[in-house]
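Novice: pasting the structure only:
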């Protein structure tokens, strides 16, 4: 279990699952895999979803629950628990969202691909921290703190996009009932004690499932249920739940989603025939994120700093952080599925753009992080 809680191993599993999905989708197994993904499972005539949607709407809600628990902790006790702490990564995150959007629209403006503009705005926290852990021995802790805060704020943006942009025909009765049950969930979590752990845990699970069902049926994307529950839960049991769930999220939920999302046939066309959705994401993730985060981060680290003190990070450090921010994967893959839900060809090309852009970001980040880590280790060796 400790291996699945490490920063490095889950990132490798996630990448391996995505690569495997791409291989299967372009092999003789493609038809069988597609049939399984689109097979419906559930109670016939009552509630059924395809296997792909069970993964995307159901299992991924667990991932968003864990993200929301971490977000709640950071906002109350962590790196974002004051306006001063949040200001600098917030400015960097804004640049890391706006520049990729603008760069994407340079390719896609005026075409049907323009709907995919939210795709390159996300950062995969687990993957970025995994690359940092593998290649960043010797880097200042300020860089990890900056990246973590930045990625969490990116997640907030992604959650808002999912909640606002990909919601249609809202059933406010269902949504209201879900909101009431979220309050009940929060109340029960605050009454959880060791002596009543079993019945209250069962009740929390039952209420959580009911919230997910109501949100799904309301027309709001079901992963928002995970966010609401994670934010509403009392912090101590929430952190305990996160600790217990983390290995299963890393071992099953995220690899299954990456495999399912990457089941994309590579188009047998020349590069010039690929849509702006592919090129926009391919460029916006590694270039837009790196430039947006590095430049706005450089500005942010000078906001409110006394003139006689040096900033905790220098521009080359921010370039490394920006390249890490370009690793989209999980949330970018989800945004790709949602943005082009009715256009399979565009969705597939955008997904390929996410995979290729994220791999380019991994290579760029590994190189920049390694160079910066080597420099810091060299400085330390010379001063000791």
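Specialist: Thanks, I have it. This structure is a prediction, so every number in the text was calculated from the model and none was measured.
Novice: contacts and neighbour counts: CA atoms only from here.
Specialist: Will do.
Novice: Find the centremost residue of the chain, please.
Specialist: Central residue check for the chain by CA atoms, centre = their mean: the C-alpha nearest the mean position is that of residue 331, 3.7 Å away.
Novice: Quick check: what element follows the helix or strand that contains that residue along the chain?
Specialist: Element membership for residue 331, per DSSP states H and E: helix 329-339. Per DSSP H and E, the first helix or strand lying C-terminal to helix 329-339 is helix 344-383.
Novice: Please look at residue 107 and residue 282 and confirm they touch.
Specialist: No. With contact defined as CA atoms under 8 Å, residue 107 does not reach residue 282; the gap is 10.5 Å.
Novice: Which residue of these two possesses the greater neighbour count?
Specialist: Neighbour count, other CA atoms under 10 Å: between residue 107 and residue 282, residue 282 has more, with 27 against 20.
Novice: Show me which residues of the helix or strand the more buried one falls within are buried.
Specialist: Using DSSP H and E, residue 282 falls within helix 276-283. Judged by neighbour count using 16 or more other CA atoms under 10 Å, the buried positions of helix 276-283 are 276-283.
Novice: also this one, for the comparison:
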């Protein structure tokens, strides 16, 4: 379990799952596996009837958004984001990391009907970006991780808002209100003082309220992962952190790899590069290039006016900007939602996410390794090595 709570192993697992999905989709059994992912599975006696891929993206992925929201709640109340001065630079960086990729995507897809995919390159995969930093960044100052964490969480907020606002179809306000009320009841119950004997009944009630919230949000037409956001932001922080600790191995070891595998089940189109959709090229370029330019440029501008509070060397900012281009989880979800009505364009946009994230992965690995080596060189060898030399 400790391995699944580490920063490195879940990142490797996520990448391996995405690679496995892409490889299997393009083998002889690929068509059968893709067809299996579309198998409808319903709950008897309820209107809920989802495909296996939607059970993953609408159901299991809500746990990931719950985890992100719990971490966000902590950062806003007790962590680095509670100080507005320290939160300002990551916020400015996040803004640049959203606006510039959107601008690049729209410019590349101008004149086509795939411009509607502009939200796809706005997101940063929190778990994977931190994992890359952990793998290649031994020796880097902790401030770099804090900056990246704040930036990535804010990026995910943008992704969550875009999912809620842009991809909610035929919203049933009654169902949505019921979901909000269940989430409010969940938040209130999580804050009640409970004795030892009352823990089990309260835990059962919390699970039932969480499930009810998810069902109502799903039936409202708003993307069901929003239920995870409501529950994560509203839950009592102490209980939320304990719950996150218990769920973290399952999210890292099962939920995220399953989603990466499912989303990457894409048969590579048998077309020339010139016949690929502008959506592919837009995402491919906007993720690694747009994120790097947007985050680094906005941070450079912000640091001109922010004084010395929370400042990073520009070379470190470049490394963080490259890490921001690792979109994966939320970008894959946004691609699937933006082009849900056009499977061919959706698959090409997903390929763009995978390829763009891979480019950002290589670039960020090089930049982070370079900066880490410089910091280790400045620190010199450990004391015991110096004594033995």
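Specialist: Cool, the structure landed. These numbers were taken from a predicted model, which means no experiment stands behind them.
Novice: sorry, back to before: determine how far the helix holding residue 282 of structure 1 lies from the middle of the whole chain.
Specialist: Averaging C-alpha positions (CA atoms, centre = their mean, to the nearest Å) puts helix 276-283 of structure 1 19 Å from its chain's average.
Novice: can you check stretch 277-290 of structure 2 too?
Specialist: When distances are taken as CA atoms, centre = their mean, stretch 277-290 of structure 2 is centred 18 Å away from the chain's centroid.
Novice: same check, this time on stretch 152-163 of structure 1
Specialist: 9 Å.
Novice: That one vs structure 2, average distance?
Specialist: Compared with structure 2 after the fit, stretch 152-163 of structure 1 shows a mean deviation of 0.6 Å (mean CA distance after the TM-score superposition for structure 1).
Novice: Contacts for that stretch next, please.
Specialist: With contacts defined as CA atoms under 8 Å, 6 or more residues apart in numbering, stretch 152-163 of structure 1 is touched by 71, 89-90, 93, 97, 118, 121-123, 125, 220-221, 224, 331, 335.
Novice: let's go with 6 Å and repeat that
Specialist: The contact list for stretch 152-163 of structure 1 (CA atoms under 6 Å, 6 or more residues apart in numbering) reads residue 122.
Novice: For that stretch, buried residues please.
Specialist: Those would be 152-159, 161-163, for stretch 152-163 of structure 1 by 16+ other CA under 10 Å.
Novice: out of these, which are inside helices?
Specialist: 152-159, 161-163 (DSSP state H).
Novice: Now flag whichever of the residues you listed is closest to residue 292 of structure 1.
Specialist: Closest approach to residue 292 of structure 1 among those (CA to CA): residue 154, at 12.6 Å.
Novice: For the spatially closest residue to residue 360 of structure 1 that is not a sequence neighbour, the count of nearby residues, please.
Specialist: Once flanking residues are discounted, residue 360 of structure 1 sits nearest to residue 286: 6.5 Å by CA to CA, 6 or more residues apart in numbering. Around residue 286 of structure 1 there are 30 other residues, counting by other CA under 10 Å.
Novice: ok now do the aligned partner of residue 286 of structure 1 in structure 2, which residues does it touch?
Specialist: Aligned against structure 2 by TM-score structural alignment, residue 286 of structure 1 finds its counterpart in residue 288. Residues counted as contacts of residue 288 of structure 2 (CA under 6 Å, 6+ apart) are 325, 356, 360.
Novice: so what corresponds to the first one in structure 1?
Specialist: By that I understand residue 325 of structure 2. Residue 325 of structure 2 maps onto residue 326 in structure 1, by TM-score structural alignment.
Novice: Please tell me how far its match sits from residue 150 of structure 1.
Specialist: In this view, residue 326 of structure 1 and residue 150 of structure 1 are 12 Å apart by CA to CA, to the nearest Å.
Novice: With neighbour numbers in mind, choose between those two.
Specialist: A count of neighbours by other CA under 10 Å puts residue 326 above the other of residue 326 of structure 1 and residue 150, at 35 against 30.
Novice: I'd guessed that one sits against residue 289; true?
Specialist: Yes. Using CA atoms under 6 Å, residue 326 of structure 1 is in contact with residue 289, at 5.1 Å.
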